[in-house]
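1. kindly generate the corresponding structure for this input.
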Amino acid sequence: MALTHVNEKGEAHMVDVGEKPPTKRKATASGVVRMQKSTLDLIVQGGLAKGDALAVARVSGIMAAKKTPDLIPLCHPLPISSVKIDFATTENSVKIIATVATTAPTGVEMEALTAVSVAALSLYDMIKAVDRSAIIEQILLEEKSGGKSGHYVR
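-> Sure thing, here's the model as predicted:
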């Protein structure tokens, strides 16, 4: 399988999607921020000095999805129709789930992955004063639909 972002000379280039018809597309990505149980307790109880860590992570994830082409050089600017950021907690972690949708000639996998990544970084920023040992891990594409390659589920 050839890489689509590399031309015949091996040079990086932005793929031309101008002739592709717009279709409904959706992608979901996730990632985990692992931390001390006491840190998660502070988040849940609203006891962090910086404020509501999950609200900040949610807004930063939404903003990141919209700014993806500014951060990832070969991504196309897309008319994003929705970005949803959800959280699931365990005893010592927060799972971040980002779902991004559009109707466009190319998909939103990178937007979902960027949303999760930046939300995780923002969450780390909110908790680092009490838990510098927190770990960001397992950022991955969970599912994507639409387009020529069809439906993918991890």
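2. hey, let's count contacts and neighbours off CA atoms from now on
-> Noted.
3. quick one: F87 from I96, how far?
-> Spatial separation of F87 from I96 under the definition Cα to Cα, to the nearest Å is 5 Å.
4. next, the second sequence, to be compared with the first:
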Amino acid sequence: MLRVIKILLILTLFFVSSCKEGRTDYHKLTNLEDVLEDPRKYEGQRLHLAGYAHYQEGLSSSLELYIDKEQAKHLDNPNIGIPPSLILLPVDGFEDSLLNCSDRVVSVYGVLFLNPSLGLILHLEKGIKEVKGQEVGDFCYKTIDKIPEETLQELMRFHKTAPKVGR
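-> Presented below is the predicted three-dimensional model:
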């Protein structure tokens, strides 16, 4: 049943993003599971993803994107391994307004980077939209439409040279 819901969510996002109002020519609609399984394949690409956003307070205190709510619900259970996720981060750093998107099914746009010490990071473009049922709603967080190419190059160098430490 959960798999059917995921497939419906992806199809809904595909159809909504194909409409003239929601169409983005530079963000590739991608399945979050595929990105989490093989992130190197998507590194440096502009992606449009869907998943469950959850703010996890602690060592890294970040808004992260999970495949579904069930994964985020069990984060404090020591008997279950940490589920794969990616950090949602504006180019200019964490903003409190990101918390408006926590604990919601969302549609996100951004550029994916692999950081040896932090893991997967999606630097946000456009923002984060809440998904309600089969409809993509308004932005719960809005940011710049497109990260400038020079900034992307700087981010790529930064993430590639980050020291590797445990997450």
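5. got a TM-score for the pair?
-> TM-score for the superposed chains, counting by TM-score structural alignment, normalised by the length of the first structure: 0.29, backed by 75 aligned residues with a Cα RMSD of 4.8 Å.
6. tell me the buried residues in the top helix by length along the second structure?
-> Once the second structure is assigned using DSSP state H, the helix that runs over the most residues is helix 2-18. Of the residues in helix 2-18 of the second structure, K6, L9, I10, T12, L13, F14, V16, S17 count as buried by neighbour count, 16 or more other Cα atoms under 10 Å.
7. reformat the residues you listed as a markdown table; add distance to V106 of the second structure.
-> Written out in a markdown table, the entries for the buried residues of helix 2-18 of the second structure read as follows (distance: Cα to Cα, whole Å):
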| residue | distance to V106 of the second structure |
| --- | --- |
| K6 | 12 |
| L9 | 10 |
| I10 | 11 |
| T12 | 12 |
| L13 | 10 |
| F14 | 14 |
| V16 | 13 |
| S17 | 13 |
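8. which residues does the closest residue to I43 of the first structure other than its chain neighbours contact?
-> Closest residue in space to I43 of the first structure, ignoring its immediate chain neighbours: A53 at 6.4 Å, by Cα to Cα, 6 or more residues apart in numbering. By Cα atoms under 8 Å, 6 or more residues apart in numbering, the residues touching A53 of the first structure are I43, S122, L123, M126, I127.
9. check which helices and strands the lengthiest strand in the second structure sits against.
-> Using DSSP state E, we find that the single longest strand of the second structure is strand 119-132. Contacts defined by 3 or more Cα pairs under 8 Å, 6 or more residues apart in numbering; DSSP states H and E place strand 119-132 of the second structure against strand 86-89, strand 104-115, strand 135-142.
10. mean neighbour count and distance to F158 of the second structure added to those strands, as a markdown table?
-> As requested, those are exported to a markdown table (neighbours: other Cα atoms under 10 Å; distance: least, Cα to Cα, whole Å):
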| stretch | mean neighbour count | distance to F158 of the second structure |
| --- | --- | --- |
| strand 86-89 | 24 | 14 |
| strand 104-115 | 23 | 8 |
| strand 135-142 | 16 | 24 |
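11. F87 and I96 of the first structure: who's more crowded?
-> Neighbour totals were compared for F87 of the first structure and I96, and I96 leads with 26 against 16 (other Cα atoms under 10 Å).
12. pretty sure the more buried one sits in a helix.
-> No - the assignment for I96 of the first structure, made by DSSP: H, G, I helix; E, B strand; the rest coil, is strand rather than a helix.
13. residues touching the closest residue to L124 of the second structure other than its chain neighbours, list them.
-> The shortest distance from L124 of the second structure to any residue other than its chain neighbours is 4.2 Å, reached at G110 (Cα to Cα, 6+ apart). Each residue near G110 of the second structure by Cα under 8 Å, 6+ apart is listed here: H27, R46, L47, H48, L122, H123, L124, E125, K126, G127.
14. including distance to E70 of the second structure and neighbour count, could those go into a markdown table?
-> Shown next, in a markdown table, are the contacts of G110 of the second structure (distance: Cα to Cα, whole Å; neighbours: other Cα atoms under 10 Å):
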| residue | distance to E70 of the second structure | neighbour count |
| --- | --- | --- |
| H27 | 27 | 19 |
| R46 | 27 | 23 |
| L47 | 23 | 24 |
| H48 | 21 | 23 |
| L122 | 21 | 26 |
| H123 | 24 | 23 |
| L124 | 24 | 27 |
| E125 | 26 | 23 |
| K126 | 27 | 18 |
| G127 | 24 | 22 |
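15. go ahead and confirm L120 of the second structure touches V111.
-> No - counting by Cα atoms under 8 Å, V111 is not a contact partner of L120 of the second structure; they are 10.5 Å apart.
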